[in-house]
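Undergrad: Sequence first, predicted model second:
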Amino acid sequence: MRDQIHRLIHALKYQKHPSIGRNIGCELFTRIQNVLDFSTIDYLIPVPLHKKREHERGFNQSHFIALGLQSRYKNLKILDAVHRVKYTYSQVALNSDERRQNVSDAFSLNRRKQNCIAGASIAIIDDVLTTGATSLACASVLKNAGAERVVIITAAFA
């Protein structure tokens, strides 16, 4: 199963098949609905890509995973509340410390969404979790903005 999800994520990201992201999100919902009560989640926040990387890829894979989750639980709202303000290098070859350094100060809050975040229960959506550096950097931005609860939902572990 692990190899299969990694192949799917590779196809999603590098062979440019965003519909795979929706399918992954649907399957993810099925697998975790018994351990996460989605009725307690106010917003899904996909880990953002830098504008340059999103332009190169043509889409944000985490957003499509979030769309799949949303299709299975209609009350979920996707919120563009975090921006990637620093272009970061691919983290594939980086160790844990290098990953943390790479994403340090890479994210900021979309100030127009700050009122939504205060007191909210947030689920960060990430495609692959290796050390958690990226998701934790996003979570820090959200907690500093007043989010009451932040959970991380990932499609795969590296």
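TA: Perfect, I can see it now.
Undergrad: going forward, measure contacts between C-alpha atoms and count neighbours the same way
TA: Noted.
Undergrad: could you pull out the helices for this protein?
TA: Taking DSSP state H as the criterion, the chain carries its helices at 2-14, 18-32, 51-57, 61-72, 96-103, 114-117, 133-144.
Undergrad: next, the one to line up against it:
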Amino acid sequence: MVDKNLKKIILENDIDIIIPVPLNKKRLLSRGFNQVSFILDILNIEYSKIVRVKNTKHMSLLLDKNMRKHNISKAFYIPIDINKKNILIIDDIITTGSTIKEIIKELKISGTPKSITIFTFSMAHSYKKSF
């Protein structure tokens, strides 16, 4: 089901670049893999990597929205050309949206994307209500 929905979004939005949200180095070493990249590999979907340059605290430990925002601030580096590209950001879970918002901010600082689409496997009920 995920593969059909994801591939449909890629086609319908004419996606040029797919970006999985990167883990910080400590979490990647302890887990051994990035679950989003792993799923994309299984589905044989090509993606580009951005760099997480800041080892942030685990977001689930931060209950305050402002603390989450501060924690994730300036945590990403965009080493790819995103100008005039349709971008798809994929994350495993969106709770408050702080991580996604920070990546979007960094994308817009590093270039001029044509569009940015978000795909997640799970979303907090409280975040869904914010739409």
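TA: In hand now; what should we look at? This is a predicted model, so every value here is computed, not measured.
Undergrad: ok, residue 126 of structure 2 - contacts?
TA: Residues near residue 126 of structure 2 by C-alpha atoms under 8 Å, 6 or more residues apart in numbering: 95, 96.
Undergrad: Could you confirm it falls within a helix?
TA: Yes. Judged by DSSP: H, G, I helix; E, B strand; the rest coil, residue 126 of structure 2 forms part of a helix.
Undergrad: That one and residue 28 of structure 2: what is the separation?
TA: Residue 126 of structure 2 sits 27 Å away from residue 28 of structure 2, going by C-alpha to C-alpha, to the nearest Å.
Undergrad: And residue 103 of structure 1, what's its match in structure 2?
TA: By TM-score structural alignment, residue 103 of structure 1 lines up with residue 72 in structure 2.
Undergrad: Please tell me how far the aligned partner of residue 92 of structure 2 in structure 1 sits from residue 72 of structure 1.
TA: Using TM-score structural alignment as the criterion, residue 92 of structure 2 maps onto residue 127 of structure 1. As judged by C-alpha to C-alpha, residue 127 of structure 1 and residue 72 of structure 1 stand 18 Å apart.
Undergrad: Which one's more surrounded, the two?
TA: Taking neighbours as other C-alpha atoms under 10 Å, residue 127 of structure 1 and residue 72 compare with residue 127 leading, 25 against 15.
Undergrad: just the helices of structure 1: most buried one?
TA: Comparing the helices of structure 1 by mean neighbour count (mean count of other C-alpha atoms under 10 Å), helix 61-72 ranks first with a mean of 24.
Undergrad: what packs against that helix?
TA: helix 18-32, strand 43-46, strand 77-78, strand 121-129 (3 or more C-alpha pairs under 8 Å, 6 or more residues apart in numbering; DSSP states H and E).
Undergrad: Please tabulate the ones you listed in JSON lines, including the columns distance to residue 96 of structure 1.
TA: Below are the helices and strands packed on helix 61-72 of structure 1 laid out as JSON lines (distance: least, C-alpha to C-alpha, whole Å):
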{"stretch": "helix 18-32", "distance to residue 96 of structure 1": "26"}
{"stretch": "strand 43-46", "distance to residue 96 of structure 1": "22"}
{"stretch": "strand 77-78", "distance to residue 96 of structure 1": "29"}
{"stretch": "strand 121-129", "distance to residue 96 of structure 1": "12"}
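Undergrad: Now do the contacts for the match of residue 92 of structure 2.
TA: Residue 127 of structure 1 touches 9, 61, 62, 65, 154, 155, 156, counting by C-alpha under 8 Å, 6+ apart.
Undergrad: again, but for residue 24 of structure 2
TA: Per C-alpha under 8 Å, 6+ apart, neighbours of residue 24 of structure 2: 52, 53, 54, 55, 56.
Undergrad: Distance to residue 79 of structure 1 for the helices of structure 1 - can I get that in CSV?
TA: Listed next are these as CSV, based on distance: least, C-alpha to C-alpha, whole Å:
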stretch, distance to residue 79 of structure 1
helix 2-14, 21
helix 18-32, 16
helix 51-57, 17
helix 61-72, 10
helix 96-103, 21
helix 114-117, 9
helix 133-144, 12
